[in-house]
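Student: Whatever this is, show me its structure:
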Amino acid sequence: MINRIIKPLLCASSLLALAACSMAPHYERPDAPVALNETAQSEKMAADIGWRDFYRNQQLQTLIEQALENNRDLRVAALTVEQVRAQYRIQRAQLLPTLNATGSGTRQRVSEAISETGESYIAEQYAAGVGISAYELDLFGRVQSLKNAALEQYLATDQARKSTQLSLVAEVADAYFTWVSNTELLSLTENTLKARQDSYAMVKRRYDSGLASELDLSQAATALHSARVDAALYQRQLATSFTALEVLVGTSLDADNLQTVWNDEVMLADLPDAVTSEVLLQRPDILQAEYNLRSANANIGAARAAFFPRISLTGSYGNANPELDNLFDSGTRAWSFSPQITLPIFAWGANAANLDVARLQKDVNIAVYEKAIQTAFKEVRDSLQSQSTLDAQLEAQQDLVTASARSFELAELRYQRGVDSYLEVLDSQRSLNTAQQALITMRLAKSRNQLTLYKALGGGLQEHTADQETNQVSFIP
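Tutor: Model prediction:
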């Protein structure tokens, strides 16, 4: 008997849920706010290059691996994805009726005043069965729209996790490069300090012998103390950059075991020369913005469905008997079926306001989506434009260091022979030191530009480079 009543009810409810119409507008991807390049793609996209193949330095690879395992921000992002996924499962479950088993018992004394026999007595009632409570027939797609919105939110959250991973990989690389640069700057400053200590000792001997003036001695002392100040400054910067690297990696590091020498050949790999801007649409942050837009579009369907009747079903089937021992005897079967329809008449504009909110939220998400595309386009364009100028600037800076070193060498010889004053030596030494510092900074800027371009093109999600045939990007509708 239970199968003849409950099973048809469940099947009918499921069919109604599947056949429900949707009030959500047809989704169309907004036009890009920038002109996308339609040129042919290169054989390998930057997003297809694994971070182990792009970041060639073994120590940096180890740091990135540790960060992916221990970083708290990435852990929070992953847990948030699981949380939103559970919320989607909750919303999806509302499409089908919930079947509950119930059992109840009542025992009460009926007073003489209300007893039909004029005598008090003890009344008992026991029941057991299964039932469906307030299941909504989704005739106008309200529950379906809410389920679709929850699904898009889940997908958006997953893309946010991927964006967090992209940022983390780039930040670890940037922090490592910054630490290496600060190490080289401190080493350069310590060498400069040692040279100026030797220069001061030399000038002091010449001063004591009457071959140098007090002005020369004061200038040498000024240069020495300036180098001491710089050494303290770079020591502080080095400690700060190392702490930042430890925070990103999420564990303690041993600075003595990290490489402190810059080697351009083993730091970064080259990126593809030809890049189509259509690739930007597959960036996690842009996909996140689009999923949020699709979620807002689905919420419009739920807001529209609120103007139409809402039908809910409540039913039960089981046994009832005044005696617990005979609860499941023949003749004790009982059932109930209670449909309910609710039609909004006067909501004082609440439903219309909810619809306006849903539409405005969609407009907001369109603007956010367009802004994400503009930001991605700017990041890629700026990095590409900076690439050639940074190469030329780095080459020129290297030539400047060579020329400054020769100038300093000649200035020292001329001073030792009494041709020029010590001020010429200080100027040449200062120029050489500035050029060497700028060279280190320029190497850091070039590496930062490369890793920024790699991140801007969506690189950093995969550990190893994927084959072009097996890594086609697909959009989840």
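Student: Please count neighbours and contacts with C-alpha atoms only from this point.
Tutor: OK.
Student: biggest strand in the protein by residues?
Tutor: Using DSSP state E to define each element, the chain has its longest strand at strand 121-137.
Student: Which residues does that one contact?
Tutor: Outside strand 121-137, the residues that touch it by CA atoms under 8 Å, 6 or more residues apart in numbering are 13, 16-17, 96-112, 115, 310-324, 327.
Student: Is residue 285 in contact with residue 164, as I believe?
Tutor: No. Look at residue 285 against residue 164 with CA atoms under 8 Å: they stay out of range, at 9.3 Å.
Student: Let me know the secondary structure of residue 347.
Tutor: coil (DSSP: H, G, I helix; E, B strand; the rest coil).
Student: So which bits of the longest strand of the chain are buried?
Tutor: Across strand 121-137, burial judged by 16 or more other CA atoms under 10 Å covers 126-132, 135-137.
Student: Include distance to residue 343 when you put those residues into JSON lines, please.
Tutor: Shown next, in JSON lines, are the buried residues of strand 121-137 (distance: CA to CA, whole Å):
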{"residue": "126", "distance to residue 343": "36"}
{"residue": "127", "distance to residue 343": "33"}
{"residue": "128", "distance to residue 343": "33"}
{"residue": "129", "distance to residue 343": "31"}
{"residue": "130", "distance to residue 343": "28"}
{"residue": "131", "distance to residue 343": "25"}
{"residue": "132", "distance to residue 343": "22"}
{"residue": "135", "distance to residue 343": "16"}
{"residue": "136", "distance to residue 343": "13"}
{"residue": "137", "distance to residue 343": "14"}
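Student: Another for comparison:
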Amino acid sequence: MNNNLNCKYSYIGVLVLFLFLISSQAIAQKLTKDEAIRLTLENNFGIRIATNNIEVAKNNKGILNSGYLPSLVANAGANYQSANSTTSFPGVTERVPVAGTTDTITRPRPDIEIEGAETQRYNASLNLNYTLFDGLGRFYNYKRLKEQYNLTELQARSTIENTILQLFTVYYEVARLSENVEILEETLRISRERVSRSNYQFEYGQNTKLNVLNAEVDVANDSINLLNTKQQLINTKRDLNVILNNDLEKEFEVDTVIQFTPKIVLDEYVEKAEENNVTLLQNKSNIRISEYDIKVSKSGYLPTIGLTGSYGWNENRNPPSAFFPGNIADTYTLSGGINLTWNLFDGGNTVTRVKNARIALDNQEISQNQITQEVKRDIANALGNYKNRLNVYEIQQQNVLTNQNNFERSQERFKLGQITSIEFRQAQINLILAETNKNAAKYDAKIAELQLLQLTGQLLNIEF
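Tutor: Below you'll find the model as predicted:
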């Protein structure tokens, strides 16, 4: 008997442990803000493309693409020829002795036939070319490539900032919907209690069937609101998984705690915004590139001086001919030289390039004035929006306290039968609206702060 009980308890213990493990695995993992940023920086498609673009710009600004290194070209060749030849001597005679006598006879000179005469030629050479001076074109082009690398970094930074802002826009939407789900779950719980209470009161003759039906209608409405909000939350989590490049169905919970940047720090960021705004920095980089373009174009006015050098080897293997014996000839050559090229007039191409480069620079400077004005306007608007949303959030916080107090009083009076179910429901709806509006105001204020921080160039330098 005891053995059976021990086995039974052991089985129950194993079952409880198994259910605990399953429930532990079912609990969604907490996705912190720092973890979300890390995953985005590592996996986001747009950021990965921007990182690759930086690598391309880094390669372009390297010494191997500068034009400062010489070119060394190796050439080699081999040629083989096999020929059959016949040499005739028309009208030419020769005297040859008669065998066994001292006499000679005259006969035509016979043809000389050579079959399979092989001719072989081999050659190899190294040719060196180096530009000593090209009118400073490569010097300024090298500087231009370095500035292009800086511009690519700024473009990548802009991509990262936009992606981080997009990340937290969706992240905080998940947080808002998560809190709304909790509010609606609590609302549904209270509405179900109200149905139970109404049924008891109806059974004991203290209530009418109409109150029961009203309570059931409210439960149905609360259930629908909860289902819709949960579906919105699921969809928004998928949106966040796309940004993180996660599995679309990966489940997680987010951090709903919000910390705002202190006002004194924010004021300092706004004061130095023109020094750090990524759009203004990109425009300044474009201006420097345009200045280098002018100098590169002007290099066409100056001469080009270059060095050349070569070392070569040739070998000819000639077969014997009708008149000469075969021979092998080896030749080694070493040569060097300096050349100067000066395009005194190129049909006006250089003049046109210089003029167009100056116009491009002028356009960049005009664009800088326009962008500066727009950035100032955007910062002023963003700062105003942030302050306004922060004030709205503070008002909504107080509004929640007021409606919470009103609901608790209404709930007590409803239990005592001092107010109708309609009045109680109205107090409940007011509390739901106040709480959801407070959540929306909280995250709207935080997103407005992030937009302001992006414009001041500090989005990547703060703690989230």
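Student: What segments of the stretch 251-400 of the first structure are helices?
Tutor: 284-305, 350-416 (DSSP state H, counting those that start in this stretch).
Student: average distance between the last one and the second structure?
Tutor: The superposed helix 350-416 of the first structure is, by mean CA distance after the TM-score superposition for the first structure, a mean 3.6 Å from where its aligned residues fall in the second structure.
Student: repeat for the first one
Tutor: Superposed on the second structure, helix 284-305 of the first structure shows a mean distance to its aligned partners of 2.5 Å (mean CA distance after the TM-score superposition for the first structure).
Student: Against which helices or strands is the helix or strand that the longest strand of the first structure is followed by packed?
Tutor: Once the chain leaves strand 121-137 of the first structure, the next helix or strand it forms, by DSSP states H and E, is helix 142-208. In terms of contacts (3 or more CA pairs under 8 Å, 6 or more residues apart in numbering; DSSP states H and E), helix 142-208 of the first structure is packed against helix 58-70, helix 72-93, helix 214-249, helix 284-305, helix 422-456.
Student: What residues of the longest one count as buried?
Tutor: Going by neighbour count (16+ other CA under 10 Å), the buried part of helix 214-249 of the first structure is 216-217, 220-221, 223-224, 227-228, 230-231, 234-235, 237-238, 241-249.
Student: relative to helix 72-93, how tilted is it?
Tutor: 30 degrees (axes from the mean of the first three to the mean of the last three CA atoms, to 10 degrees).
Student: and helix 214-249 of the first structure with helix 422-456, angle?
Tutor: 10 degrees.
Student: repeat for the shortest one
Tutor: Relative orientation of helix 58-70 of the first structure and helix 422-456, computed by the same axes, to 10 degrees: 50 degrees.
Student: Average offset of helix 58-70 of the first structure relative to the second structure?
Tutor: Here the mean offset of helix 58-70 of the first structure against the second structure after fitting is 3.0 Å, by mean CA distance after the TM-score superposition for the first structure.
Student: who's in contact with that helix?
Tutor: Contacts of helix 58-70 of the first structure (CA under 8 Å, 6+ apart): 51-52, 55, 74, 165, 168-169, 172-173, 176, 248-251, 258-259.
Student: again, only using 6 Å
Tutor: Here helix 58-70 of the first structure makes contact (CA atoms under 6 Å, 6 or more residues apart in numbering) with 249-250.
Student: Quick check: the counterpart of residue 284 of the second structure in the first structure vs residue 284 of the first structure, distance?
Tutor: The equivalent of residue 284 of the second structure in the first structure is residue 290 (alignment by TM-score structural alignment). Noted for residue 290 of the first structure: a distance of 10 Å to residue 284 of the first structure, by CA to CA, to the nearest Å.
Student: what's the answer for residue 406 of the first structure, then?
Tutor: For residue 406 of the first structure, the distance to residue 284 of the first structure - CA to CA - is 51 Å.
Student: okay, those two: which has more neighbours?
Tutor: residue 284 (23 against 13; other CA atoms under 10 Å).
Student: How far does stretch 115-129 of the second structure sit from its chain's centre?
Tutor: Centre-to-centre, stretch 115-129 of the second structure and its host chain are 53 Å apart (CA atoms, centre = their mean, to the nearest Å).
Student: Same question for stretch 113-127 of the second structure.
Tutor: Distance, centroid of stretch 113-127 of the second structure to centroid of chain: 58 Å (CA atoms, centre = their mean).
Student: Now render the helices and strands packed on helix 142-208 of the first structure as TSV, adding distance to residue 400 of the first structure.
Tutor: Shown next, in TSV, are these (distance: least, CA to CA, whole Å):
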stretch	distance to residue 400 of the first structure
helix 58-70	30
helix 72-93	43
helix 214-249	21
helix 284-305	41
helix 422-456	7
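Student: So between residue 285 and residue 164 of the first structure, which is more surrounded?
Tutor: residue 285 (24 against 21).
Student: check contacts around that one.
Tutor: Contacts of residue 285 of the first structure (CA under 6 Å, 6+ apart): residue 163.
Student: Okay, angle between the longest strand of the first structure and helix 142-208 too, please.
Tutor: 70 degrees.
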